[in-house]
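Asker: Structure, please.
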Amino acid sequence: PMMSQLNVDGKVLRATAKAGQNKSGLCIVSAWAGEHRLVLGQEKVASKSNEKTAIPELLARLELANTLVSIDAIACEQSNAELIVERKGHYLLALKKNQGLLYEQVTQRMQQTKSQLPVDEHIDFGSGRIETRRCYVESKLSLYDDLRDWPACQRVILVEATREINGVISQQSRYYLSDLGLSPAAFNSAVRHHWGIENQLHWYLDMVFHEDQQRVRVGNGAENFATVRKLALQLLHRVDDKESMKSRRKLG
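Answerer: Now for the predicted structure:
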């Protein structure tokens, strides 16, 4: 996308869960500027289920003007859309089942009408994997009653991802709301861009720094170490050599 994009998502530090308690462990919600590989902010919550309380607190501290904020979490709520629009930003929010009637209305109608909607197809190949993403965009929103109160909402988006790995095919449909009137190709790119927070941040934190195995949980220790790991990762990304990230870390 032409404007800058900020991806917001939570990651659980699994080893911080206390033994014998039915908790997932500390969750850190991060705001990730993928084009710069930079974490611009983070918020700590007691568990993944509290993500929706942390996200507005995180958004309120960030400069959002002319920025597309993408969130794939339980944070698809009018209040977050309002907060982003008030701060002169734009939103791309994943629509989840917690939106009840709106989710049902969107999923049913998009499946019925997608053959008549503009579509973009993107195919990725790599490591024995073929992934096809078809992005359909609906601009006629008058038939979606529950969208009337959503601030400046212009588009409903459906992304159908088909993944084939070693002959095994899996499919997934995701639905999004946005206040931008972008093309299917631009929305397809923005959704792919969002997953950079998983592939370029969370994956590296686990594979290079073994974050899921870190047991520090006293006081602010877990959050402080999470911050240091992210700073270290940003420095490692700046090294211009052909070494793997694990090798770069050891060489440092």
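Asker: can we go C-alpha only for contacts and neighbour counts from here?
Answerer: Will do.
Asker: Strands along this structure, start to end?
Answerer: All strands of the chain, identified by DSSP state E, fall at 4-12, 27-33, 38-45, 67-71, 90-95, 119-126, 129-138, 155-165, 168-178.
Asker: Turn these into JSON lines, columns for mean neighbour count and distance to Ala222.
Answerer: Converted to JSON lines, these look like this (neighbours: other Cα atoms under 10 Å; distance: least, Cα to Cα, whole Å):
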{"stretch": "strand 4-12", "mean neighbour count": "23", "distance to Ala222": "11"}
{"stretch": "strand 27-33", "mean neighbour count": "24", "distance to Ala222": "9"}
{"stretch": "strand 38-45", "mean neighbour count": "19", "distance to Ala222": "9"}
{"stretch": "strand 67-71", "mean neighbour count": "24", "distance to Ala222": "24"}
{"stretch": "strand 90-95", "mean neighbour count": "26", "distance to Ala222": "28"}
{"stretch": "strand 119-126", "mean neighbour count": "13", "distance to Ala222": "35"}
{"stretch": "strand 129-138", "mean neighbour count": "21", "distance to Ala222": "35"}
{"stretch": "strand 155-165", "mean neighbour count": "20", "distance to Ala222": "35"}
{"stretch": "strand 168-178", "mean neighbour count": "16", "distance to Ala222": "32"}
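Asker: Nearest to Ala232 among the ones you listed would be which one?
Answerer: strand 38-45 (11.1 Å; Cα to Cα).
Asker: what sits up against that closest one?
Answerer: Residues outside strand 38-45 that contact it (Cα atoms under 8 Å, 6 or more residues apart in numbering) are 26-33, 51, 54-55, 57-58, 62, 223, 230, 234.
Asker: now swap in stretch 165-172 and tell me
Answerer: 128-130, 160-164.
Asker: returning to that earlier point: as TSV, the strands of the chain with distance to Asn80 would be great.
Answerer: Shown next, in TSV, are those (distance: least, Cα to Cα, whole Å):
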stretch	distance to Asn80
strand 4-12	12
strand 27-33	14
strand 38-45	16
strand 67-71	10
strand 90-95	9
strand 119-126	27
strand 129-138	22
strand 155-165	17
strand 168-178	12
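Asker: To Thr113, which of those lies closest?
Answerer: Closest among the strands of the chain, using Cα to Cα: strand 129-138, at 8.8 Å.
Asker: Alongside the first, I'd like the structure of this one:
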Amino acid sequence: MHEHIAFDGKALRGTYGHQDPEQTSVHLCAFYEVKTGVVLAQRDVREKENEISALKEMLTPDLIKGRILSADAMHTQRFFCQQVTLGGGHYVLIAKDNQPTLWEDLKLFFEDHAPDVRWQSHREVSSGHGRLDIRVTTCSPDLRDYLAQDWCGIEQVFCLERTSIQKGKPTSREVHYGITSLSPTHADAARIGALHRAHWAIENRLHRRRDVTLKEDASQIRTKHAPAMLAVLHNTMLACMDFLGVKNVASQRRFYDAHPWEAARLLFQGF
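Answerer: Below you'll find the model as predicted:
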């Protein structure tokens, strides 16, 4: 089974708004292995760059081969699909208004829902915190030939519908469309839906924990490479916590603060 890695960027907000040339703003991009919590690659977005140009440099053959790559809609780009496919990997991408032609094609295809098209759907219901969520993933390989000239490696298109029902609030419905190089043999509708949800681990389990638990955005460390190095240390610590099965990182940090020799023993004896 291919391992899933998610790509996303994060601004270190404590480095923003300073005039000193040695205190430049820092924006980091990372590839995050969803299963293990390990950051496989990270680099800063340099001056006169953006996340798209930074991603081009990070897409190396060693990183791509044998893996499933996901990213947010900003990175639904032809070069991304081509490079991942030629590198022996697979992609799962969402289409939005940065690719209006693709988005319109997908919207018309799924709204038409022609009876002679091969469809596959998966429905999942979950509840919690007083809210009922209904997620329906629908996919089809029958738009592949039409889109293949522009989108290298494409095998399926998919539609993600999420309906949220909460007492006392209006029912909300979100619809997203996407493309993937995973064939129906390698990924059915349930698998595609799971991959899309798993992508957000980079936001919820990496970026959010660095901000909320480790207070990264409030940090006043902002000179030269120090903020990026601090982010590397945070990434490493969170990956170690995931490896150890720690559920509450803040509580575990307090334990190690009170028992430093336990932390030292963990490091010296290995995992």
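Asker: TM between them?
Answerer: Overlay of the two chains. TM-score (TM-score structural alignment, normalised by the length of structure 1): 0.86; 244 aligned residues with a Cα RMSD of 2.4 Å.
Asker: To Met245 of structure 1, which of the strands of structure 1 lies closest?
Answerer: strand 38-45 (16.1 Å).
Asker: so where is the closest one in structure 2?
Answerer: Aligned using TM-score structural alignment, strand 38-45 of structure 1 spans residues 38-45 in structure 2.
Asker: Identify the farthest-apart pair in the contacts of stretch 165-172 of structure 1.
Answerer: Gly128 and Glu160 (20.0 Å).
Asker: Please enumerate the helices of structure 2.
Answerer: Remark: helices assigned in structure 2 by DSSP state H are 51-58, 61-64, 78-86, 100-112, 144-147, 189-199, 201, 208-212, 226-243, 249-258, 260-269.
Asker: The shortest one vs structure 1, average distance?
Answerer: By that I understand helix 201 of structure 2. When structure 1 is superposed, helix 201 of structure 2 averages 1.5 Å from its matched positions, counting by mean Cα distance after the TM-score superposition for structure 1.
Asker: what does that helix rub up against?
Answerer: By Cα under 8 Å, 6+ apart, the residues outside helix 201 of structure 2 that reach it are Val34.
Asker: 6 Å instead, please
Answerer: The contact list for helix 201 of structure 2, computed with Cα atoms under 6 Å, 6 or more residues apart in numbering, is empty.
Asker: In structure 1, which residues correspond to it?
Answerer: Helix 201 of structure 2 maps onto residues 196 of structure 1, going by TM-score structural alignment.
Asker: What sits closest to the aligned partner of Arg253 of structure 2 in structure 1 if chain neighbours are left out?
Answerer: Correspondence of Arg253 of structure 2 to structure 1, assessed by TM-score structural alignment: Arg249. Using Cα to Cα, 6 or more residues apart in numbering and skipping residues adjacent in sequence, the residue nearest Arg249 of structure 1 is Leu236, 7.0 Å away.
Asker: Next: Trp32 of structure 1.
Answerer: Val39 (4.6 Å).
Asker: so how far is Tyr91 of structure 1 from that neighbour?
Answerer: Going from Val39 of structure 1 to Tyr91 of structure 1 by Cα to Cα, to the nearest Å gives 18 Å.
Asker: Likewise for Gly20 of structure 1?
Answerer: Distance of Gly20 of structure 1 to Tyr91 of structure 1, given as Cα to Cα: 39 Å.
Asker: cool, and Cys135 of structure 1?
Answerer: From Cys135 of structure 1 to Tyr91 of structure 1 the distance is 17 Å (Cα to Cα).
Asker: returning to that earlier point: quick one: closest of the strands of structure 1 to Asn188 of structure 1.
Answerer: Across these, closest to Asn188 of structure 1 is strand 129-138 (Cα to Cα), at 5.6 Å.
Asker: Now stretch 238-249 of structure 1: buried residues?
Answerer: By neighbour count with 16 or more other Cα atoms under 10 Å, stretch 238-249 of structure 1 contains the buried residues 245, 248.
Asker: Off-centre distance for it?
Answerer: 26 Å (Cα atoms, centre = their mean, to the nearest Å).
Asker: which residues are in contact with that stretch?
Answerer: Val208.
Asker: That stretch: end-to-end distance?
Answerer: First-to-last residue span, stretch 238-249 of structure 1, Cα to Cα: 12 Å.
Asker: for stretch 72-79 of structure 2, same thing?
Answerer: 15 Å.
Asker: Same question for stretch 12-28 of structure 1.
Answerer: Stretch 12-28 of structure 1 has an end-to-end distance of 6 Å (Cα to Cα).
Asker: ok, and for that stretch, which residues are buried?
Answerer: So, applying 16+ other Cα under 10 Å, buried residues of stretch 12-28 of structure 1: 12-17, 24-28.
Asker: Is it possible to get TSV of the residues you listed that adds distance to Gln111 of structure 1?
Answerer: Formatted as TSV, the buried residues of stretch 12-28 of structure 1 follow (distance: Cα to Cα, whole Å):
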residue	distance to Gln111 of structure 1
Val12	33
Leu13	37
Arg14	37
Ala15	41
Thr16	41
Ala17	40
Ser24	35
Gly25	37
Leu26	37
Cys27	34
Ile28	35
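Asker: Tell me the one of those nearest Glu211 of structure 1?
Answerer: For the buried residues of stretch 12-28 of structure 1, the nearest to Glu211 of structure 1 is Leu13 (6.7 Å; Cα to Cα).
Asker: And that closest one? What does it align with in structure 2?
Answerer: Per TM-score structural alignment, Leu13 of structure 1 is aligned with Leu12.
Asker: ok so, going back, nearest to Val218 of structure 1 among the strands of structure 1 would be which one?
Answerer: That would be, of the strands of structure 1 and by Cα to Cα, strand 38-45, which comes in at 13.6 Å.
Asker: Check the offset of that closest one from the chain's centre.
Answerer: 13 Å.
Asker: ditto for stretch 249-264 of structure 2
Answerer: That offset, for stretch 249-264 of structure 2, works out to 29 Å (Cα atoms, centre = their mean).
Asker: for stretch 217-227 of structure 2, same thing?
Answerer: With Cα atoms, centre = their mean, you get 24 Å for stretch 217-227 of structure 2.
Asker: so where is that stretch in structure 1?
Answerer: With TM-score structural alignment as the criterion, stretch 217-227 of structure 2 aligns to 212-222.
Asker: Straight-line length of that stretch, end to end?
Answerer: 11 Å.
Asker: picking up where we left off before, may I see the helices of structure 2 organised as JSON lines, with distance to Ser70 of structure 2 added?
Answerer: Shown next, in JSON lines, are the helices of structure 2 (distance: least, Cα to Cα, whole Å):
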{"stretch": "helix 51-58", "distance to Ser70 of structure 2": "12"}
{"stretch": "helix 61-64", "distance to Ser70 of structure 2": "11"}
{"stretch": "helix 78-86", "distance to Ser70 of structure 2": "10"}
{"stretch": "helix 100-112", "distance to Ser70 of structure 2": "17"}
{"stretch": "helix 144-147", "distance to Ser70 of structure 2": "19"}
{"stretch": "helix 189-199", "distance to Ser70 of structure 2": "6"}
{"stretch": "helix 201", "distance to Ser70 of structure 2": "11"}
{"stretch": "helix 208-212", "distance to Ser70 of structure 2": "18"}
{"stretch": "helix 226-243", "distance to Ser70 of structure 2": "19"}
{"stretch": "helix 249-258", "distance to Ser70 of structure 2": "26"}
{"stretch": "helix 260-269", "distance to Ser70 of structure 2": "32"}
